[in-house]
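S.K.: sequence first, predicted model second:
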Amino acid sequence: MFIGKQSRDFLIETASPAAVLSGVEVAQPASGLRCPYVLEISLWQDAITRQQQFCTQLESLHGDSVPSKVQLDDQKALIRLDNVQGGSHSIYVMEGDDVVSRAFRETNHWEKREVAAVVEQLITVADRKGVSRSEVVFIDIGANLGTFTMAAAAAGFKVYAFEPMETNIAAIRHSICANKQFLNNVALIETGLGNEFQTCGLYSGDANVGDGFVNCDPSFRIDAEVHAKRNISKRQDLIVRRLDDLLGSSVMDSLKARVAVLKIDVEGFEPLVFEGAKKFLDVVHPEFLMTEVNVDNPIKVKQYMEYMSRWYDVHEEAFTGPILDLSTLQYPAQGGRRFAVNIFNLYLAAKSI
């Protein structure tokens, strides 16, 4: 399948790659609008409808079978892997040397321990509340190829997946079609999240294409020197929105007491996402939260965790592990804590739990 150009298999007349990936024409925000795209209570159904339309188009091309390979453009392709993550479902990954995709191809897993921890916690919450898994919600911010999203859906939970990168969106959409039992369980929201409405650039490393990071500085450029030093490239522009504006009061009220776990991995943009989600944290208040941190800058991590400590206790290693002493997060030169790895996940539990 080619984006924005004709192939023997597929042709959509469209002005933007995002429209091809979603299968529908997506209205772009008009200049000067304060914050468009507030979908209120239709957010879930809107996303489900877009996915259904995409799968219908895919079926019209391939029948009941799902393609083993999807050509996105002249250089990028997706391939389908079956029986991943313990044999529970299929997933599309990149054909090239992307870190996450390579791990799936070689081991059928990515972040196996972390995925298991999230699913286990979702099950624990459903059992404690005595409700069906379909009544419990998982939110995946920075869904990447859908590793956590697909695992949670395979376990029977509802999922809101937020992902702005077009290649990742294509992978998730095809993965949902390959697992038809997930069709009404996953709402894919194609947007970036942050602390204000703005247009930013999305970048990623050439060896880990799907793991994008956001830079909103309009003066930031990837010249030959920067590319040679950091091996990163710009992938696309994207709209960044505040989660509080995107969801609105109606959606937040509908999600209250239903979100068991939120996972966020947005390559250092996490604090800005939650700056734009204060009302969400107050009203929806997910019971558990898993966030990636990078202690190359432990002062920023400390500030981030101190901000989140208004709502959560911060644990190491597991949702029920030891509570982290934030005072130990200092620069090594100051005698602060040294972790075995620089990038890892912290597990947060709501103070009311």
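M.R.: Right, received. Where do you want to start?

S.K.: from now on I want contacts and neighbour counts done on CA atoms only, so please keep to that.
M.R.: Noted.

S.K.: now do the helices in the stretch 151-300 of the chain.
M.R.: Along the stretch 151-300 of the chain, counting by DSSP state H, counting those that start in this stretch, helices occupy 166-178, 224-230, 243-255, 270-275, 278-283, 298-308.

S.K.: so what's residue 121 up against?
M.R.: Each residue near residue 121 by Cα atoms under 8 Å, 6 or more residues apart in numbering is listed here: 260, 261.

S.K.: surely it is in a helix?
M.R.: Yes - membership of residue 121 in a helix is supported by DSSP: H, G, I helix; E, B strand; the rest coil.

S.K.: for residue 59, see how far away it is.
M.R.: From residue 121 across to residue 59, the span is 35 Å (Cα to Cα, to the nearest Å).

S.K.: thinking again about what came up before, return the most buried member of the helices of the stretch 151-300 of the chain.
M.R.: The highest average neighbour count among the helices of the stretch 151-300 of the chain, using mean count of other Cα atoms under 10 Å, belongs to helix 166-178 at a mean of 25.

S.K.: skipping its backbone neighbours, what lies nearest residue 170 in space?
M.R.: In space, residue 170 comes closest to residue 21 once its chain neighbours are excluded; the distance is 5.4 Å by Cα to Cα, 6 or more residues apart in numbering.

S.K.: so that neighbour makes contact with residue 172?
M.R.: No - using Cα atoms under 8 Å, residue 21 makes no contact with residue 172, being 9.8 Å away.

S.K.: coming back round to it: burial measure for the residue nearest to residue 170, as a count.
M.R.: Applying other Cα atoms under 10 Å, we find 27 residues neighbouring residue 21.

S.K.: okay, now the one to match up with it:
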Amino acid sequence: MLTRLDLMAGAFRAGAALALSEPEIRGLGRLVRQGDVCFDIGAAYGMYTYPLAALVGPGGQVHSFEPLPNPFRLLAAGRRASGAERIRVNNAALGPAPGRELMTLPYRFGLPIHGWAHLRTGQRRPGRPISFSSTRTLKVEVRGVDEYCEDHGIDRVAFMKVDVEGFEARVLEGAARTIDSHRPSLLLEIEDRHLDKYGMTSADLADPLRERGYLMYAWHRGRWARVNSVTTARRNYLFAAQGGL
């Protein structure tokens, strides 16, 4: 019998097949198993949260992090509607260390552009010029992956999705112990237009992971295909430990 979570997860998988949601959702089954612990960092409305929760089953956990108030409210409402206690939602960003930090939320035509919100910590440049009518400054809670795992007694993380508008390297900085000891698969958004705000390039993000023994993949024609470089043809890249796929 299908549960509400199954229906929600199925809707996002169907959307991925029709190019209405991110196609990489179709490849999560190769990365995540029953009983796994996963992190959805930059969860927004739960595009990855619900498919991951269906895959990990009742014995697994999905820890979702969304710092913006309105997306978090919808994420929390969706978690309640799903009835899935394995989903833990957190109204917080992730970074190198716990604290409170400023976040910029751009507006266009009076509407918030949540997909371009970003933490100011370490920001060096405005980034790619975009026509925003205004911006709002928020103060948000920031956690670190390592600190969060220690606080919640998490001793094995299998998968982390990180989509934080150029702040990915700082999230990984706060996850250094987890990455080295757990070797989770990492699905990262990598776009130079976002990384430039923090004085970084795609190579600055990808190369250190490869030096740590990770192999880089992209979702292509229904499978994870090995790639050697980041291009503008796609924005999401999977890093898996050798032997992980």
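M.R.: Perfect, thanks for sending it. Just so we're clear, the structure is a prediction, and the values are computed from it rather than from any experiment.

S.K.: and the TM-score between them?
M.R.: TM-score of the superposed chains, computed with TM-score structural alignment, normalised by the length of structure 2, equals 0.75; 221 aligned residues with a Cα RMSD of 3.5 Å.

S.K.: with residue 164 of structure 1 as the reference, measure out to the residue nearest to residue 170 of structure 1.
M.R.: 11 Å.

S.K.: follow-up on the earlier one: ok, which of the helices of the stretch 151-300 of structure 1 comes nearest residue 133 of structure 1?
M.R.: Smallest distance to residue 133 of structure 1 across the helices of the stretch 151-300 of structure 1 (Cα to Cα): 14.2 Å, for helix 243-255.

S.K.: centre of the chain to the closest one, how far?
M.R.: Helix 243-255 of structure 1 sits 18 Å away from the centroid of its parent chain (Cα atoms, centre = their mean, to the nearest Å).

S.K.: just stretch 203-213 of structure 2 next, same as before
M.R.: For stretch 203-213 of structure 2, the distance to the chain centre is 18 Å (Cα atoms, centre = their mean).

S.K.: hang on, isn't residue 345 of structure 1 packed against residue 295?
M.R.: No - with contacts counted by Cα under 8 Å, residue 345 of structure 1 stays clear of residue 295, the gap being 10.6 Å.

S.K.: need the counterpart of residue 80 of structure 2 in structure 1.
M.R.: Using TM-score structural alignment, the equivalent of residue 80 of structure 2 in structure 1 is residue 177.

S.K.: who touches the nearest residue to its match once chain neighbours are set aside in this structure?
M.R.: Nearest residue to residue 177 of structure 1 in three dimensions, chain neighbours excluded: residue 55, at 5.4 Å (Cα to Cα, 6+ apart). Counting by Cα under 8 Å, 6+ apart, residue 55 of structure 1 makes contact with 173, 174, 177.

S.K.: alignment lookup: residue 55 of structure 1 to structure 2.
M.R.: Taking TM-score structural alignment, residue 55 of structure 1 has no aligned residue in structure 2.

S.K.: my read is residue 55 of structure 1 is in a helix, agree?
M.R.: Yes - counting by three-state DSSP, residue 55 of structure 1 is located in a helix.

S.K.: now it: how far from residue 71 of structure 1?
M.R.: Applying Cα to Cα, the value for residue 55 of structure 1 to residue 71 of structure 1 is 16 Å.

S.K.: go on, residue 280 of structure 1?
M.R.: Distance, residue 280 of structure 1 to residue 71 of structure 1, by Cα to Cα: 38 Å.

S.K.: same question, residue 341 of structure 1
M.R.: Counting by Cα to Cα, the gap from residue 341 of structure 1 to residue 71 of structure 1 is 36 Å.

S.K.: higher neighbour count, those two?
M.R.: Set side by side, residue 341 of structure 1 and residue 71 show more neighbours around residue 71, with 16 against 9, by other Cα under 10 Å.
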